[in-house]
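*Asks:* missing the sequence, but the structure's below:
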């Protein structure tokens, strides 16, 4: 049976068919590196990757009226450690959004997309990304390793996203330093914070930094992630729809429970 993820990946392969191939010579590899991993090494409170996301397949339009530069600047001023920008059409995103946020802030920028080929990673670098997302569920181990190594060659950090033990093994086998546990099942789009609670200790045992993704609505949710070993959280919908964004950031800045390595 075809899942939502299957449909998204099929559409993505179609969308990028005519995407321009960029070689390393086309890219500026001398740009100042903004490392999210270094931030994680030197913090005693939950790091926040705040996301610019206009829409999602499960929620539809979240907030179509926000300006990416203005929202990015607010995220930075309220204490975000990094900013994630959706560049996928399913989320009403573009690489132009990423470029706009890059110009507005001095934080590490995560290109959030369904990466299936190297040329997408090249375009993420060209648009100003410091990190990319690779979803373990989309790739076999060899393909995941190849894309992970190509991103590193371009000077990009990689958040490897997992949902279960098998995907965790895949992430660990390729030497992922940064692992994200997505509490949203990409086949059903149901959210369960218990996924971080189950897999979090295993991720930390591997030596990787842990980001808990999806489902953060309240301070209590963030505390649950911290107790499971999370170094950081990725939050989109809650920030994009917040009535009091500044206060929401304050609520989510909880102390880390598991010491940094």
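*Replies:* Happy to help now that I have it. Bear in mind that the values here come from a model prediction, so they are computed numbers and not experimental data.

*Asks:* when you work out contacts or count neighbours from here on, use the C-alpha atoms and nothing else.
*Replies:* OK.

*Asks:* what does the helix or strand in which residue 83 is found contact?
*Replies:* Under the criterion of DSSP states H and E, residue 83 resides in strand 82-86. Residues outside strand 82-86 that contact it (CA atoms under 8 Å, 6 or more residues apart in numbering): 36, 48-53, 72, 75-76, 92-94, 97-98, 101, 107-113, 234.

*Asks:* this is the other structure I want to compare:
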């Protein structure tokens, strides 16, 4: 059967063929919203609020929410950026969700997917994304570098995701300004915030902004990763399920401790 990541990547390779056959959209108006600029100016932990209907580990999270309405709620409650999960097979998302969110808000949008081909970057941009995710564990060093450079040439920011020391070394060779530490092991889907505590100091010393991803639900979780060196958090499930989004967002926006750039 392989790991969950291997299953996702196998499916993604099939999807690439279909994507290359799609009629392409024209970019009506290119937006240049920057997460890096948001992080430079923030004095609290920045929240990348995620629109995520489902996941392989949790099943359905909230499949009834409207992406545009949820995006507006995120923005109005102080989100620094919005992440939109576009994988269809495992997360029940789509690139159309990116377009719906783009039309609803004027803040940076992260297209979060398992990107392995330039076509995915093109389609993310065409639908209004400003940032794309590249997962170090899913790509060879040369693939990681090539896709990073391609995205930068498209005027997109790149959040490079790592989970362990090997991933961090791959990321450092490319040199991104944004490095996301996934507290979830993509092979087992187990979650541990200690991953951020272990990896953040070296990433911050390298000069990149740290975004802590997965397993962040409470004010204490936010304080913990901020103290470790995170400038931001990417939060999906907790916000998608929240009955009081204003309070949930406020709880996450703790003072920016070690995450602040000197």
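*Replies:* Yep, it's here. These figures come from a predicted structure and were not determined experimentally.

*Asks:* circling back to that earlier point, how big's the offset between the strand holding residue 83 of structure 1 and structure 2?
*Replies:* For strand 82-86 of structure 1, the mean deviation from structure 2 after alignment is 0.3 Å (mean CA distance after the TM-score superposition for structure 1).

*Asks:* before we move on, the earlier item: now the contacts of strand 82-86 of structure 1: which count as buried?
*Replies:* Among these, those that count as buried by neighbour count (16 or more other CA atoms under 10 Å) are 36, 48-53, 72, 75-76, 92-93, 97-98, 101, 107-113, 234.

*Asks:* what ranges does structure 1 have for its strands?
*Replies:* Taking DSSP state E as the criterion, structure 1 contains strands spanning 47-52, 55-56, 60-61, 82-86, 109-112, 131-135, 157-162, 178-182, 209-213, 232-235.

*Asks:* using TSV, lay out these together with distance to residue 121 of structure 1.
*Replies:* As requested, the strands of structure 1 are exported to TSV (distance: least, CA to CA, whole Å):
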stretch	distance to residue 121 of structure 1
strand 47-52	19
strand 55-56	22
strand 60-61	26
strand 82-86	14
strand 109-112	9
strand 131-135	7
strand 157-162	10
strand 178-182	17
strand 209-213	21
strand 232-235	20
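
*Asks:* tell me which stretches of the stretch 151-262 of structure 2 form helices.
*Replies:* Secondary structure of the stretch 151-262 of structure 2 (DSSP state H, counting those that start in this stretch): helices at 165-174, 194-206, 219-228, 237-240, 245-252.

*Asks:* skipping adjacent residues, who's closest to residue 79 of structure 2 in space?
*Replies:* What sits nearest to residue 79 of structure 2 in space, not counting adjacent residues and going by CA to CA, 6 or more residues apart in numbering, is residue 47, at 5.2 Å.

*Asks:* tell me the contacts of the one you found?
*Replies:* 78, 79, 80, 81, 232, 233, 234, 235, 249, 252, 253.

*Asks:* and if we set it to 7 Å?
*Replies:* 79, 80, 81, 232, 233, 234, 253 (CA atoms under 7 Å, 6 or more residues apart in numbering).

*Asks:* residue 31 of structure 2: which of those residues is nearest?
*Replies:* Checking these against residue 31 of structure 2 with CA to CA, the nearest one is residue 81 at 13.4 Å.

*Asks:* which of the contacts of residue 47 of structure 2 line up with contacts in structure 1?
*Replies:* Shared with structure 1 under both residues aligned by TM-score structural alignment, their matches' CA atoms under 7 Å, the contacts from the contacts of residue 47 of structure 2 are 79, 80, 81, 232, 233, 234.
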